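Asker: From the sequence below, what's the structure:
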Amino acid sequence: MLQFSLWKKLLIWGACVLGILLASPNLRYAQVEEYNDASAALLAGAEETPELLAKSKQWPSFLPSSLVNLGLDLRGGAHLLAEVHLDEVYSARMDDLWPSVRDALREKRDVIGTIRREGGPVDELHVRISKPEAIAEAVAAVRALARPVVSLTSAGHTDIEVTSTGADVIVSLSEAEKLSTDQRTMEQTLEIIRRRVDEAGTREPTIQRQGTDRVLIQVPGIGSAEELKDLIGTTAKLTFHAVVGRTGDKDARVQSRQILLPAADEPGVYYILEKTPVITGDQLVDAQAAFDQNNQAAVSFRLNPSGGRIFGEYTANNIGTPFAIVLDNSVVSAPTIRSHIPGGSGIITGRFSVEETAKLSIQLRAGALPAKVTYLEERTIGPELGQDSIDAGRIACFVAFAAVLIFMFLSYGLFGVFANIALIINVALIFGLLSLIGATLTLPGIAGIVLTIGMAVDANVLVFERIREELKSAKGPARAIELGYERAFSAIVDANITTLIAAVILFVMGSGPVRGFAITLGLGIITSVFTAIWVTRLMISMWMERRRPKTIEV
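Answerer: Now for the predicted structure:
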C-alpha cells in the first residue's frame, strides 16, 4: 500500500493544489468581493469609470474568484418573518370567476330571468336570479363550469361547489381546491420574493416557507429590515380598469360590480371603477424605469401578445373615455384614451422619483405577490455583531487548530508532522469546496469546521496506533506501515460513514443554520478521509523512498 504510481501521485497532489487555489480568494475576501462586483457590472454594460476599472484589476483574472458566502449571523443583514393572507386569494378567484358565471347564466336568461351579483363573504360568489322557481336550472348551469382539481392528493374532486338559498346561487371553492390554491400561492410568493431579492443584487438570501402561511426571509449584507421591506413589502399589483366616475366622497356608495379607489397623487379624490379589470399585471412581460415626454420619472411597460390584443381592442372601442391604471389599490393615473394603442406597450406616470421608478420596475418585472403580506417579526443584524461572530469563530478555529497540531506532534513525532500538514490541506480543501459550490458559511458552519478539525486526526490516530502495534511484532518499517493502513481502513470507513449519514439527515431534515452545520460537517468528513488515507500515506511513502530507514518510531 506504500507504492504509488506516477499518475496517482499527480492526481493526489493536483487535487490538493486545486483545493488550495479555490480557497485562496477567501484570504483577501473584501478585495475579491469588490473585484467580482466590478467584473459583473462591466459585463452587464456599466460605464467604465476609473474606480470601476481599478476594482476590476484587484485580483488576477486567471485565478479562481469564487468566495464562501457569509451568512446573516456573520455578515449582518435583515431578518423578516412574513404572513401571507391566503383568504385574499379566494376573493380574487371569486372575482375572476364572475364573468364566466355571468355568461353561463345569461344563456339561460329565458328560463331564470335577469341576474345580479350580490354581496357576500369574500370567499363566496352570490348571484341572484329574478325567477326563484328556476334555481335548479341556474345551479346546474354554474355547476357545469366546475373543473377537476389538478393535484395528486385531490383526484376526483372539482374546484368549485355550487349551492342555492332562495333565489341566490352561491359559488365557493371546494376544500380540495383551497388546499391546492394555498400550496400554489405559497410557492408563487416564495418565487416572487426570491426574484425581487435577486434582482436587487443581494447574495445568498434565505427564503423558505414556515408552517402553512408564513415565509422566513433572511438577506445578508442589506442595510436594514426597512430597506428589505421596501423591496418586497408591497404586492406591486398592476391592473387596468374602466372608469365609471370620480368623486371627493370616500364613503360614496357604489354598486356590487364596482370599486372605489383613491387617487395616488390627488389627496381627497376617489375614482369609481369597474371591479373586474380589463387586463392585469399577469400579462406584463417587461417594465423599465424611463422618462415621459416632460422628462419626469416614469415606468414603461410591455404586455404579452394576449394582453396587447385586449389592450388594443379596448382602446380602439373606448376612444374619449378615461382609463385607470391601478397599482396596489390606488389610481396612479387615469388618462383619457385619445386613440387606438396597438402593440401592448405604454407608460405609467405619476409623482415618482428616479429611485422609486427603479424599485417599482423591479417589483413589476418580478410579478405581483398573489396576496397581501404582513410582517410578524423583523430584525436588523448589524455588521458589528457579524464581525464579532467572525472574530469569535476565527479564535475558536485557531485554538482548536493549534491544540490539535501540538498534540499530534508531541504524540507521534515526525508522523505527527505529516498528519499536521494533511490537516492544513484538509482545511484548505473544505474552504475550496465551499467556495466552489457557493455555500453559505454561518456560525454553526464554523462550529462544523471546528468539529472537523478535531475529527480530522481520528483516522491518522487509528493508523498510527495500528502501526505501533505492528512494530511491536518485530515487523519491518515498510511492512508495519502497510499493515497499519490496511487494518485500520475498515474502522476509518465505518466511523466516517456513520457521521456522514448523520450529516445528510441534518441537511435533509433541517433548515437554515442546521443545514450550514451539516454542509461543513459533511464536506469535512469527505476531505478528512481523503487527506488521512491518501495524502498522509503519500507523504510517508515519499519519505520512506527517500530515507529508507531501518527502524522507525511512531
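Asker: Going by C-alpha atoms from here, please, whenever you check contacts or count neighbours.
Answerer: Fine.
Asker: Report the next helix or strand after whichever helix or strand residue 400 is part of in sequence order.
Answerer: Using DSSP states H and E, residue 400 maps to helix 383-437. Moving toward the C-terminus from helix 383-437, the next helix or strand (DSSP H and E) is strand 440-441.
Asker: what's the spacing between that following strand and its chain's center?
Answerer: Relative to its parent chain, strand 440-441 has a centroid offset of 15 Å by Cα atoms, centre = their mean, to the nearest Å.
Asker: Same check on stretch 13-20?
Answerer: Using Cα atoms, centre = their mean, the offset of stretch 13-20 from its chain centre is 32 Å.
Asker: Need the residues that contact that stretch.
Answerer: When contacts are defined by Cα atoms under 8 Å, 6 or more residues apart in numbering, stretch 13-20 is touched by residues 425, 428-433, 535.
Asker: now stretch 385-394
Answerer: 72-76, 443, 446-447.
Asker: Filter the residues you listed down to the ones in helices?
Answerer: Among the contacts of stretch 385-394, DSSP state H puts 72-75, 443, 446-447 in helices.
Asker: For residue 98, which residues are in contact?
Answerer: By Cα under 8 Å, 6+ apart, the contact set of residue 98 is residue 125.
Asker: so it is in which element?
Answerer: Using DSSP H and E, residue 98 maps to helix 87-106.
Asker: chain center to that helix, what's the gap?
Answerer: 32 Å.
Asker: And stretch 486-505, by the same measure?
Answerer: Distance of stretch 486-505 from its chain centroid, counting by Cα atoms, centre = their mean, is 33 Å.
Asker: Pull out the buried residues from that stretch.
Answerer: For stretch 486-505, the neighbour count (16 or more other Cα atoms under 10 Å) marks 488-489, 492, 496, 500, 503-504 as buried.
Asker: Show me the contact partners of that stretch.
Answerer: 1, 459, 462-463, 466, 518-519, 521-522, 525, 529, 533.
Asker: Could you also give me the structure for this second sequence? I'd like to compare it with the first:
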Amino acid sequence: MRIKNLAIFLLIIIVAGLSTFTAFNGLRIGEFEISPISEVANLGLDLKGGVFVVYEADTDATGRELDEQITQTIEVFRRRVDSMGLTEPSIVREGDNRIRVELPGVEDAQEALDMIGRTAQLQFLTPEGDVILTGGNVRRSEVTYIKGQANPVVNLEFDSEGTRNFAEATEEFLGQSIFIVLDDEVISDPTIRTVISNGVGHIDGGYTVEEASTLASLIRAGALPVELEEVRSSTVTASLGVNALQSSVRAALIGIVLVLLFMLIVYVIPGFIANIALIFYILFVVGIMVVLNATWTLPGIAALILSVGMAVDANVIIFERIKEEIRLGKTIRSSIDAGFKRAFRAILDSNVTTLIAGVVLYQFGTGPIRGFAITLMIGIVVSLFTAIVITRFLLKLTVNMNLTNNIRYFGVQGGSYENNRK
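Answerer: Down below sits the predicted model:
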C-alpha cells in the first residue's frame, strides 16, 4: 500500500511538471501538437498594443428607444470590426449613451477609427446596382410572423418617398432579386414576388429568430443612424504593450515564487503539498481562460495574482486548523480530517463574498473592469477545488506513505511525537 501511494504521489508530481513545461514551451509528438500559452493566449490592447475609443451618442432618446439605438450601433460596429480581420475586439456599452471600442493589434489607428466611426450606409439596390432607396426611407423594421408560416419574417415600413420608389421597383423587377446593402456588404437579397405599393413589405428568407432579429436590427441601424461624438481615444504601441506584458509576467513569477518559498518554510510537508496544488491551480485557471478564448489584460493578470493569494490563504487556514488539532494530541491522520472540516466553513464564506463582489464588478463594470472580474471569479472557483480536493487528496497520500511521525514537518513546534503517530 505504501509503495502504491508513493507511486501515485510521484506520478502527480511528474504530471504537474510536464504540464508546466508544456504550458510554457508547447509539445509536439508526431502530428499531435500543443502550442505554448504565449502563442494561443488572446492579449488585450494594453498588452498587445492597439487603439481604444469611446463614443457618445448624440440623441434625445431615453429608455427603451435609447437601448435599441445603442444596440443597433454596436451591431454595426461589430460588423465593421469583423471585416477588418481583427482578433478579440471588445465593443461594449459604457454608461447610458456611450460605447467603448477596443481594437488590439491595430497597425493604422486612424484608419480603424475612421472606418468604425462613420455613419452607416444602408441601400436597397436593383439587380443592376441602381439605388432604389436608402436607410433613411425605412421607418420601421421588425420581426414578425405570417399566419401559416413557421419561420419569422422581417417586416418593413417605408416613408412616402420610399413607398413610391419601392412600388416602381417591385413592378419593374417582379420575379427578380433586390439587394439590401449595408456598408457595401450585401446583408439580404430577397426575391420580389408581388408589387408592393402600400409601403409595407416583408423579407422572407427562412430565417431563424436570431437571424431575423439581426437583419431587422441592421436595417434599423441604417434607417435610424445615431450621431456619434468621440469622447476620448488612445493608442498603445506594440512595443509599449510588449514591455507591459514582460513586466507583468516578471512580477507575477516573483510573487508566486515568494509564496511557494513561504509555504515551504513555514509548513514544510503541507507547504510542499500546497505548492503542488498551487501549480495545478495556475494551470487550471490559465487553461480555462484559453478554452473560453478570454482576452488577457493587465487587470486580468492582477486578478490572477490576487486569486493566487486567495488560493494560498485557503491552504493557510486549513493548515492552521490541522496544527491546532495536532497540539491537542490527536494523530496526524485525524488532525487532517478535523482540520479540513473546521476550515471549510471559513473558506467557503470568504470565497462566496469575494465571488459576489466579482459578479457585481462584472455586472456594472465595463472594459478592463469586466476582464478583472471574470479572471477573479474563475480563480475563486478553481481555488476552492484545489484547496478542498487536491490538497486534501495529496495530504492523505503523504500520510499513507508513512514517511515520518515528526510533527515539526507539519509546521508544529514542540509537542510529543509519540502522541501524534499516524
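Asker: Out of the buried residues of stretch 486-505 of structure 1, which sit inside helices?
Answerer: 488-489, 492, 496, 500, 503-504.
Asker: Which of the three states applies to residue 329 of structure 2?
Answerer: Recorded secondary structure, residue 329 of structure 2: coil (DSSP: H, G, I helix; E, B strand; the rest coil).
Asker: actually residue 35 of structure 1, sorry about that
Answerer: Under three-state DSSP, residue 35 of structure 1 comes out as helix.
Asker: I'd like the distance between it and residue 454 of structure 1.
Answerer: Shown here: residue 35 of structure 1 relative to residue 454 of structure 1, a distance of 35 Å by Cα to Cα, to the nearest Å.
Asker: Neighbour count: those two, which is higher?
Answerer: residue 35 (23 against 14; other Cα atoms under 10 Å).
Asker: Could you pull up the residues touching residue 42 of structure 2?
Answerer: For residue 42 of structure 2, the contact set (Cα under 8 Å, 6+ apart) comprises 87-88, 290, 293-296.
Asker: circling back: can you name the two of the contacts of stretch 385-394 of structure 1 that sit furthest apart?
Answerer: Distance extremes for the contacts of stretch 385-394 of structure 1: the farthest pair is 76 and 447 at 18.2 Å, using Cα to Cα.
Asker: mind listing the strands for the stretch 201-350 of structure 1?
Answerer: Along the stretch 201-350 of structure 1, counting by DSSP state E, counting those that start in this stretch, strands occupy 206-210, 214-220, 238-247, 258-262, 270-274, 279-280, 284-291, 297-303, 323-327, 330-333, 345-349.
Asker: buried residues in the last one?
Answerer: With burial defined by 16+ other Cα under 10 Å, the residues of strand 345-349 of structure 1 counted as buried are 345, 347-349.
Asker: following it, which helix or strand comes up?
Answerer: For strand 345-349 of structure 1, the following helix or strand on the C-terminal side (DSSP H and E) is helix 354-366.
Asker: can you state the direction angle for that following helix and strand 323-327?
Answerer: Counting by axes from the mean of the first three to the mean of the last three Cα atoms, to 10 degrees, helix 354-366 of structure 1 lies at 90 degrees to strand 323-327.
Asker: rewinding a little: redo the ones in helices among the contacts of stretch 385-394 of structure 1 as JSON lines? Include neighbour count.
Answerer: Formatted as JSON lines, those follow (neighbours: other Cα atoms under 10 Å):
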{"residue": "72", "neighbour count": "28"}
{"residue": "73", "neighbour count": "24"}
{"residue": "74", "neighbour count": "25"}
{"residue": "75", "neighbour count": "24"}
{"residue": "443", "neighbour count": "21"}
{"residue": "446", "neighbour count": "22"}
{"residue": "447", "neighbour count": "18"}
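Asker: follow-up on the earlier one: now distance to residue 230 of structure 1 too, for the strands of the stretch 201-350 of structure 1, in TSV please.
Answerer: TSV is the format used below for these (distance: least, Cα to Cα, whole Å):
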stretch	distance to residue 230 of structure 1
strand 206-210	16
strand 214-220	13
strand 238-247	17
strand 258-262	21
strand 270-274	25
strand 279-280	22
strand 284-291	17
strand 297-303	18
strand 323-327	15
strand 330-333	17
strand 345-349	20
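Asker: Point out the one among these that comes closest to residue 81 of structure 1.
Answerer: Of all the strands of the stretch 201-350 of structure 1, strand 214-220 sits nearest to residue 81 of structure 1, with 4.7 Å by Cα to Cα.
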